[in-house]
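K.L.:
For reference, the sequence and a predicted model appear below.
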Amino acid sequence: MPLVRISHSQGRSQADRDALSQAVHQALVSAFAVPQDDYFQILTEHLPNQGLRFPKNFLGIEHGEEMIFVQITAAEGRSSEQKKSLFQGIVDRLNISLGLRKEDIFINLIETKRENWSFGRGEMPFA
């Protein structure tokens, strides 16, 4: 039941946006055993050099001109190994499908209690 936000620079083709979306989702399916139909995403385009800010170098990682930001809000309870698998799965898939540099993929995971989710009608299926 993750909610995924993917932010990228404007100008990507529909095929690229679809590949971004699918790469992150398939990594979630693989690493977190998310059901295939548990697919809630928000993709946001930003004007080049205006909406996304990042340093050229941070923690010894040299960033290129274009970063992809992936923020995932998910229920708590995954192990560190599952999280590592997710992060590596995302960067590997994006590198292979879009040729993105692994250094240019920023990932943030936010964990919440299962009771904090409603998928419609105001219902709380996990409360």
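P.N.:
Structure's in. What do you need?

K.L.:
use CA for all of it now, contacts and neighbours both
P.N.:
Noted.

K.L.:
Burial check on V70, number of neighbours?
P.N.:
As a burial measure, V70 scores 20 neighbours (other C-alpha atoms under 10 Å).

K.L.:
Also R93?
P.N.:
20.

K.L.:
and the comparison structure, right after this:
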Amino acid sequence: MPLIQVHLDRALHDRSHAEIGDAIHDAQIEALGIPADDRFQIFSPHDSGELKFDPGYNGVDRRDLLVIRVIAVHMYPVAVKQAFFRAVVDRLEPLGIRREDVLISLTENGFEDWYAGKN
């Protein structure tokens, strides 16, 4: 049950949050193998100036910033996580979101760190 948090510009949120949510969820199904009904997403739209970033950090031509935080149980090998990252940016590109403008962080913890409505 990955928990997804998305930080993005308010205008992008208003225009495309449903499609962005679908893109991320579809990437999870494909790359992480989650069930289709395992969807937990929190969108946090930000006003102009609230998302701070260096436009050239690490040699990337960054123009905007869309941050995706993923919290998941530790169970995915590195290759699977990398496939997930690629699947996300591949699905966001047709929405006009440049892969250079996406930052994804996947943090893992144990099964004992979760409660999802029942034990």
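P.N.:
Right, received. Where do you want to start? Keep in mind that what you see is a predicted model, and the values were worked out from it rather than measured.

K.L.:
Need the TM-score between these chains.
P.N.:
The TM-score (TM-score structural alignment, normalised by the length of the second structure) is 0.94; 119 aligned residues with a C-alpha RMSD of 1.2 Å.

K.L.:
Next, work out how far apart S44 of the second structure and L8 of the second structure are.
P.N.:
7 Å (C-alpha to C-alpha, to the nearest Å).

K.L.:
Between those two, which is the more surrounded one?
P.N.:
Neighbours were counted for S44 of the second structure and for L8 using other C-alpha under 10 Å; L8 has more, 23 against 13.

K.L.:
Isn't that one up against K52?
P.N.:
No: the criterion here is C-alpha atoms under 8 Å, and L8 of the second structure misses it with K52 at 11.0 Å.

K.L.:
Secondary structure class of A23 of the first structure, three-state.
P.N.:
helix (DSSP: H, G, I helix; E, B strand; the rest coil).

K.L.:
Who are the contact partners of the residue nearest the centre of the second structure?
P.N.:
In the second structure, the residue lying closest to the centroid (C-alpha atoms, centre = their mean) is I68, at 3.1 Å. Residues in contact with I68 of the second structure (C-alpha atoms under 8 Å, 6 or more residues apart in numbering) are I4, Q5, V6, H7, V102, L103, I104, S105.

K.L.:
quick one: contacts for the third one?
P.N.:
V6 of the second structure makes contacts with Q41, I42, F43, S44, L66, V67, I68, R69, as judged by C-alpha under 8 Å, 6+ apart.

K.L.:
can you tell me which residue in the first structure aligns to the last one?
P.N.:
In the first structure, R69 of the second structure lines up with Q71, judged by TM-score structural alignment.

K.L.:
all helices in the second structure, in order from the N-terminus.
P.N.:
In the second structure, the segments counted as helices under DSSP state H are 10-27, 78-92.

K.L.:
quick one: which of those helices is nearest D61 of the second structure?
P.N.:
Of all those, helix 78-92 sits nearest to D61 of the second structure, with 15.3 Å by C-alpha to C-alpha.

K.L.:
hmm, who's touching the closest one?
P.N.:
The contact list for helix 78-92 of the second structure, computed with C-alpha under 8 Å, 6+ apart, reads 20, 23-24, 27-28, 30-32, 98-99, 102, 104, 106.

K.L.:
can you tell me which two in those are farthest apart?
P.N.:
By the measure C-alpha to C-alpha, L32 and R98 form the most distant pair in these, at 22.3 Å.

K.L.:
S97 of the first structure - that's part of a helix, no?
P.N.:
Yes: looking at S97 of the first structure with three-state DSSP, it is inside a helix.

K.L.:
Report the contact partners of the closest residue to it other than its chain neighbours.
P.N.:
Distance criterion C-alpha to C-alpha, 6 or more residues apart in numbering; nearest residue to S97 of the first structure, sequence neighbours excluded, is A19 at 6.7 Å. A19 of the first structure makes contacts with L94, S97, L98, as judged by C-alpha under 8 Å, 6+ apart.
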